[in-house]
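Trainee: Following is a predicted model, sequence given first.
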Amino acid sequence: MSAEQSPVGKQPTATYDSAFLKACRREPVPHTPVWFMRQAGRSLPEYRKVREGIPMLESCMRPELVAEITLQPVRRHGVDAAIYFSDIVVPLKAIGIDLDIKPGVGPVVEKPIRTRADLARLRDLTPEDVSYVTEAYGLLTRELGATPLIGFAGAPFTLASYLVEGGPSRNHEHTKALMYGDPQLWADLLDRLADITAAFLKVQIEAGASAVQLFDSWVGALAPADYRRFVQPASRKVFEAVAGYGVPRIHFGVGTGELLRDMGEAGADVVGVDWRGP
């Protein structure tokens, strides 16, 4: 190992020894590290300016724009880590799912996935499908220097909820109907999504991510027993798929106070809490 490289290979020693990565490894830190769980986005006037007139998904596929947006909160606030600018549905769009992010609504899927025949539409993700991600990481790692860069992906349950509902949902009726009504189809759907998510995170790690985050926006809609039975196996598969890289793995959900222990047991090194938890 050279003097300039960390124990996990590509990472510069200065990045490896950053307060953020030390905290992820439960090591003493010089100060409490601060970072954004997602891009600072709409709070920044410079973000609104560069995004003006550019649809969300297109913004995620322009490497120079992705790099600029990722860097903005680092420049303005001096945070301890950058979060890669993306959206949870980017890998689904990359494999050909007909979806769009509607302003004021969120991701909308043209043809929801609700039958076994629909699974065939979820093909494997390859690095070539998301070459713009690799390019953006190249731009970012040169600019960030010792500041760690966190990779980002949506968790299988939340991806499944968008695919099954066809868009955002308050009560996830179609999702729960499939989960309870056809447990095997549900398991196969989440297993397929786990493979796609793991492939997306691997691209980011190999391009230079210092840590990765699995973002489960809607999993707080489930009871703990349902989480353990219907969701945890797929999230665990994602974490296990990237474990060999040695980068910290973060898991975060919204409204998941009663699920935090179970989410940690899925394989995360760090579990995020939202504003509801102390």
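Mentor: Received it, and whenever you're ready, just let me know what you need.
Trainee: For the rest of this, base every contact and every neighbour count on C-alpha atoms.
Mentor: Noted.
Trainee: in the stretch 51-200 of the chain, which spans are helices?
Mentor: 56-60, 63-77, 90-94, 131-144, 156-165, 173-181, 183-207 (DSSP state H, counting those that start in this stretch).
Trainee: And the second one, what's buried?
Mentor: By neighbour count on 16 or more other C-alpha atoms under 10 Å, the buried set for helix 63-77 is P63, E64, L65, V66, A67, E68, I69, T70, L71, Q72, P73, V74.
Trainee: likewise the last one?
Mentor: Judged by neighbour count (16+ other C-alpha under 10 Å), helix 183-207 contains these buried residues: 185-187, 189-205, 207.
Trainee: Can you give the contact residues for that helix?
Mentor: Under the criterion C-alpha atoms under 8 Å, 6 or more residues apart in numbering, residues 91, 115-116, 119, 122, 124-127, 133-134, 137-138, 151-157, 159-160, 178-179, 211-212, 230-231, 234-235, 237-239, 241-242, 245 lie in contact with helix 183-207.
Trainee: And those residues, which of them are buried?
Mentor: 91, 122, 125, 133-134, 137, 151-157, 159-160, 178-179, 211-212, 230-231, 234-235, 237-239, 241-242.
Trainee: Next one: the nearest residue to V254 once chain neighbours are set aside from I88, what distance?
Mentor: Leaving aside its chain neighbours, V254 sits nearest to S217 (5.3 Å; criterion: C-alpha to C-alpha, 6 or more residues apart in numbering). S217 sits 9 Å away from I88, going by C-alpha to C-alpha, to the nearest Å.
Trainee: Overlap of the contact sets of the two?
Mentor: G154.
Trainee: if we can go back for a sec, okay, now the residue nearest to V254: neighbour count?
Mentor: Counted with other C-alpha atoms under 10 Å, residues neighbouring S217 total 19.
Trainee: this is the comparison structure:
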Amino acid sequence: MKLNDTIIRAYKGEETDYTPAWFMRQAGRSQPEYRKLKEKYSLFEITHRPEVCAYVTRLPVEQYNVDAAILYKDIMSPLPALGVDVEIKSGIGPVIGNPIKTIEDVEKLGIINPEADVPYVLETIRLLTEEQLTVPLIGFSGAPFTLASYLIEGGPSKNYGKTKAFMYANPDAWFALMDKLADMTITYVKAQINAGAKAIQIFDSWVGALNARDYRIYIKPVMTRIFAELQNEEVPLIMFGVGASHLLLEWNDLPLDVIGLDWRTSIKEARELGVTKVLQGNLDPAILLADWDTIEARTKEILDQSMEDGHHVFNLGHGVTPDINPETLRRLSDLIHSYSKR
């Protein structure tokens, strides 16, 4: 099948005929077809069934006319291979049965062998990229800090107090954990690329909880290593976090291609800060619950900056929420494509 590679060219900073778009968490969430599947299967059960997982992944491409598919899975998906007892609990999120408290806990973590440990993820990618998709597939992984926050807190957190305390009080254990998670990320992502993923997004969703100084000390070295290793795979590399505008220049230093903005920082503001990478974002998902006139006006504001900037991929500033109407996402794609057509 002929691949529409518009989004890949945009990620590389090349000129395109229109501003391409996809939406974080576009697979699942608000789709009635997905909700029906969830009556039968859990998230992990869906990801363990390549045919079902491929269906969930490609459904938004068919329904919304977006320019990329994002692999349906969770950032927790590779952790059981390391010996982590993780369960996705409805209404809560990931819950860790054996949280990390000591250096000994870190040392017990195993290593991932993707072909043996997550063959269903790789088979899903192969199904999609060899047989089903006409747009690129974006693979992804959680970043070490965000993964560590779940491993140490035992689940979601509002202030990441245990994580920060572990980081400050046990630096040797912290850096050992960062290295373990970096090794896993590199191996896991390379396997996704080898299976057919055409771009990779690294989600450091909660790293905005750190200030810039601590980021430089405790996180930036490991992120530099991850992206430097993945650069050799020659696919676009995307970084995204929430509430992290104070870290944008730190990310701009990393050997990556694209920085995802949440809704708090505009394209213009990011450029004025000195960010030079291709940008992705950044409509507030909550706007999609407003009337269409408001949605259209806010989308056009972003696209006006996008077209003036020339190096941008449209996305949301965070993920699709379950209460967003799928028809709204379809209309949004149509608006983005038609309004930005060169």
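Mentor: Yes, it's here. Since the structure is predicted, the reported quantities are computational estimates derived from the model, not experimental observations.
Trainee: Could I get the TM-score for this pair?
Mentor: Overlay of the two chains. TM-score (TM-score structural alignment, normalised by the length of structure 1): 0.91; 265 aligned residues with a C-alpha RMSD of 1.4 Å.
Trainee: Quick one: closest of the helices of the stretch 51-200 of structure 1 to S43 of structure 1.
Mentor: helix 63-77 (9.7 Å; C-alpha to C-alpha).
Trainee: by how many degrees do that closest one and helix 131-144 diverge?
Mentor: Following axes from the mean of the first three to the mean of the last three C-alpha atoms, to 10 degrees, one obtains 30 degrees for the angle between helix 63-77 of structure 1 and helix 131-144.
Trainee: What does I111 of structure 2 correspond to in structure 1?
Mentor: Aligned counterpart of I111 of structure 2 in structure 1: D124 (TM-score structural alignment).
Trainee: I'd assumed A94 was in contact with its match.
Mentor: No - look at D124 of structure 1 against A94 with C-alpha atoms under 8 Å: they stay out of range, at 10.1 Å.
Trainee: Let me see the contact set for P107 of structure 1.
Mentor: Neighbours of P107 of structure 1 in contact, by C-alpha under 8 Å, 6+ apart: V89, L99, D100, I101, Y162, G167, P168.
Trainee: Now intersect these with the strands, please.
Mentor: L99, D100, I101 (DSSP state E).
Trainee: In those, which residue is surrounded by the most others?
Mentor: L99 (21 neighbours).
Trainee: quick one: contacts for the closest residue to L99 of structure 1 other than its chain neighbours?
Mentor: With sequence-adjacent residues excluded and distances taken as C-alpha to C-alpha, 6+ apart, L99 of structure 1 is closest to V109, at 4.3 Å. V109 of structure 1 sits next to I97, D98, L99, D100, Y162, L163, G166, G167 when contact means C-alpha under 8 Å, 6+ apart.
Trainee: Now compare those residues and name the two farthest from each other.
Mentor: So, those by C-alpha to C-alpha: farthest apart are I97 and G167, at 12.9 Å.
Trainee: hmm, back to that, can you tell which of the helices of the stretch 51-200 of structure 1 is closest to Q39 of structure 1?
Mentor: helix 63-77 (6.9 Å).
Trainee: just checking, what packs against the closest one?
Mentor: Packing partners of helix 63-77 of structure 1 (3 or more C-alpha pairs under 8 Å, 6 or more residues apart in numbering; DSSP states H and E): helix 45-51, helix 56-60, strand 82-83, helix 131-144.
Trainee: would JSON lines of the ones you listed with distance to V254 of structure 1 be doable?
Mentor: Below are the helices and strands packed on helix 63-77 of structure 1 laid out as JSON lines (distance: least, C-alpha to C-alpha, whole Å):
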{"stretch": "helix 45-51", "distance to V254 of structure 1": "24"}
{"stretch": "helix 56-60", "distance to V254 of structure 1": "22"}
{"stretch": "strand 82-83", "distance to V254 of structure 1": "18"}
{"stretch": "helix 131-144", "distance to V254 of structure 1": "26"}
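Trainee: Kindly compare burial across the ones you listed and name the winner.
Mentor: For those, the largest average neighbour count (mean count of other C-alpha atoms under 10 Å) is found in strand 82-83, namely a mean of 27.
Trainee: Now that one on structure 2. Mean distance?
Mentor: Compared with structure 2 after the fit, strand 82-83 of structure 1 shows a mean deviation of 0.4 Å (mean C-alpha distance after the TM-score superposition for structure 1).
Trainee: Looking at the helices of the stretch 51-200 of structure 1, spot the one closest to E258 of structure 1.
Mentor: helix 156-165 (16.6 Å).
Trainee: quick one, which of the helices and strands packed on helix 63-77 of structure 1 is nearest to P28 of structure 1?
Mentor: strand 82-83 (20.6 Å).
Trainee: so where in structure 2 does that closest one end up aligned?
Mentor: Strand 82-83 of structure 1 maps onto residues 69-70 of structure 2, going by TM-score structural alignment.
Trainee: Alignment lookup: D214 of structure 2 to structure 1.
Mentor: That one, D214 of structure 2, aligns with D226 by TM-score structural alignment.
Trainee: so which strand or helix has that match?
Mentor: Per DSSP states H and E, D226 of structure 1 falls inside helix 224-230.
Trainee: Need the residues that contact that helix.
Mentor: By C-alpha under 8 Å, 6+ apart, helix 224-230 of structure 1 touches M179, P183, W186, A187, V219, E258, L259, D262.
Trainee: Tabulate those residues (a markdown table), appending distance to R38 of structure 1.
Mentor: Converted to a markdown table, these look like this (distance: C-alpha to C-alpha, whole Å):
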| residue | distance to R38 of structure 1 |
| --- | --- |
| M179 | 28 |
| P183 | 32 |
| W186 | 28 |
| A187 | 28 |
| V219 | 17 |
| E258 | 22 |
| L259 | 20 |
| D262 | 22 |
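Trainee: measure the residue lying closest to P248 of structure 1 once chain neighbours are set aside to T70 of structure 1 for me?
Mentor: Nearest residue to P248 of structure 1 in three dimensions, chain neighbours excluded: A211, at 4.8 Å (C-alpha to C-alpha, 6+ apart). A211 of structure 1 is 15 Å from T70 of structure 1, where distance means C-alpha to C-alpha.
Trainee: likewise L122 of structure 1?
Mentor: For L122 of structure 1 relative to T70 of structure 1 (C-alpha to C-alpha), the value is 28 Å.
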